[in-house]
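J.: 3D, please:
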Amino acid sequence: MIRYTLKCPKGHGFESWFQSGEAFEGLRRAGHLSCPDCGATEVDKALMAPQVAHGTARAADLAQREAALAELRRRVEENSEYVGMNFVTEARAMHAGDAPERAIYGEARPEEAIALLEEGVPVAPLPFLPTRKTN
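T.: From the prediction side, this is the model:
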């Protein structure tokens, strides 16, 4: 895994993890990366200083991050309704007042999420893939 500091054309900076440098390039070329602030898909690597950690410190840091991510997932799943592929429709309906406001999470293609942001619908990406629920 490799962590890159990224930036969009509007100057927003953020970080993300990738399987490899090639994986980053493939996702960038395909337009599957987007700025969490403005949704721009023209994302490039920013200059960053290398981070060197000893094995024990790195393992502890990774364990701490994994625990924080697991806790975030638990809270989202406990306090939100999973709406799956209906996320875009539900988010728009709540924003328009046609559905009751509630915490939801689900799935959307990047271009759909960008459209929601452009429409003023407050959404944010989750740093994990939802567990698909059936029935």
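J.: from here on, contacts and neighbour counts on C-alpha atoms
T.: Will do.
J.: residue ranges for the strands of the chain, please.
T.: All strands of the chain, identified by DSSP state E, fall at 2-7, 13-18, 44-45, 81-84, 104-106.
J.: for this structure, which helix is longest?
T.: helix 55-79 (DSSP state H).
J.: quick check: buried residues in it?
T.: R73, V76, E77 (16 or more other CA atoms under 10 Å).
J.: so who does the second one touch?
T.: Contacts were defined as CA atoms under 8 Å, 6 or more residues apart in numbering; by that measure V76 touches Y105.
J.: so which of the strands of the chain comes closest to T56?
T.: Smallest distance to T56 across those (CA to CA): 17.7 Å, for strand 2-7.
J.: for the comparison step, fold the sequence that follows:
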Amino acid sequence: MIVFDLICRDGSHQFEGWFGSSDDYEKQLAAGLIDCPSCGSSAIEKAVMAPNVGVKGNQRTSLPPASSSNRENIEPAQSGVPMTDQSLATTVSIPAEYQELIGKLAKAQTKMLEQSKWVGSDFPEQARAIHYGEKDATPIHGTASADDVTELQDEGIDIMPLPLPVTPPKAQN
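T.: Model (predicted):
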């Protein structure tokens, strides 16, 4: 299975799509079988996304430096075998400039989130309370559904998605 972040060109709604392979995605898109769950539009395209690879708690959390030997010996991952950060490094060729860019983006996001409070699924309510002056203005981050995001934007509440996935504090090792 492969998961793509998809976006509807008509309403800019973002959502996930699960497919058997990249080829399955292309075939379904060409046949008009992929629709936006928010507005029903079939004008769909892949959104920019960062890789989301789960790592077991007892393994390293950083990728080893890219080497030319990694790039020369790329083998596709076997179906059904979970990928670790080590297998990712040997199965996916990520150009050095992209690794550097993602690393800088991750550092910037980490620095930004140090000043922000995780509020989880309570994000829409907390954002409203801050916007309407019921709570002191303080940076927060959390989760919100596509409908919540639309409602917050309709109310004039400034929010933005984080560029990289965030692991909730209670889910971290």
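J.: tell me the counterpart of M94 of structure 1 in structure 2.
T.: Matched to structure 2 by TM-score structural alignment, M94 of structure 1 sits across from I130.
J.: list just the nearest of the buried residues of helix 55-79 of structure 1 to A124 of structure 1.
T.: Out of these, the member with the shortest distance to A124 of structure 1 (by CA to CA) is V76, at 12.4 Å.
J.: from A113 of structure 1, how far off is the closest one?
T.: Separation of V76 of structure 1 from A113 of structure 1 (CA to CA, to the nearest Å): 18 Å.
J.: how about H32 of structure 1?
T.: From H32 of structure 1 to A113 of structure 1 the distance is 12 Å (CA to CA).
J.: okay, the two: which has more neighbours?
T.: A113 (21 against 15; other CA atoms under 10 Å).
J.: map that one onto structure 2.
T.: A113 of structure 1 maps onto V149 in structure 2, by TM-score structural alignment.
J.: and for N79 of structure 1?
T.: By TM-score structural alignment, N79 of structure 1 lines up with Q115.
J.: quick check: closest non-adjacent residue to that match.
T.: Spatial nearest neighbour of Q115 of structure 2, chain neighbours left out: P139 (6.8 Å); criterion: CA to CA, 6 or more residues apart in numbering.
J.: just E101 of structure 1 next, same as before
T.: In space, and not counting its chain neighbours, E101 of structure 1 is closest to M94: 5.5 Å by CA to CA, 6+ apart.
J.: swap in R92 of structure 1?
T.: According to CA to CA, 6+ apart, the nearest residue to R92 of structure 1 is V121 (6.9 Å).
J.: likewise for K135 of structure 2?
T.: Once flanking residues are discounted, K135 of structure 2 sits nearest to A129: 5.5 Å by CA to CA, 6+ apart.
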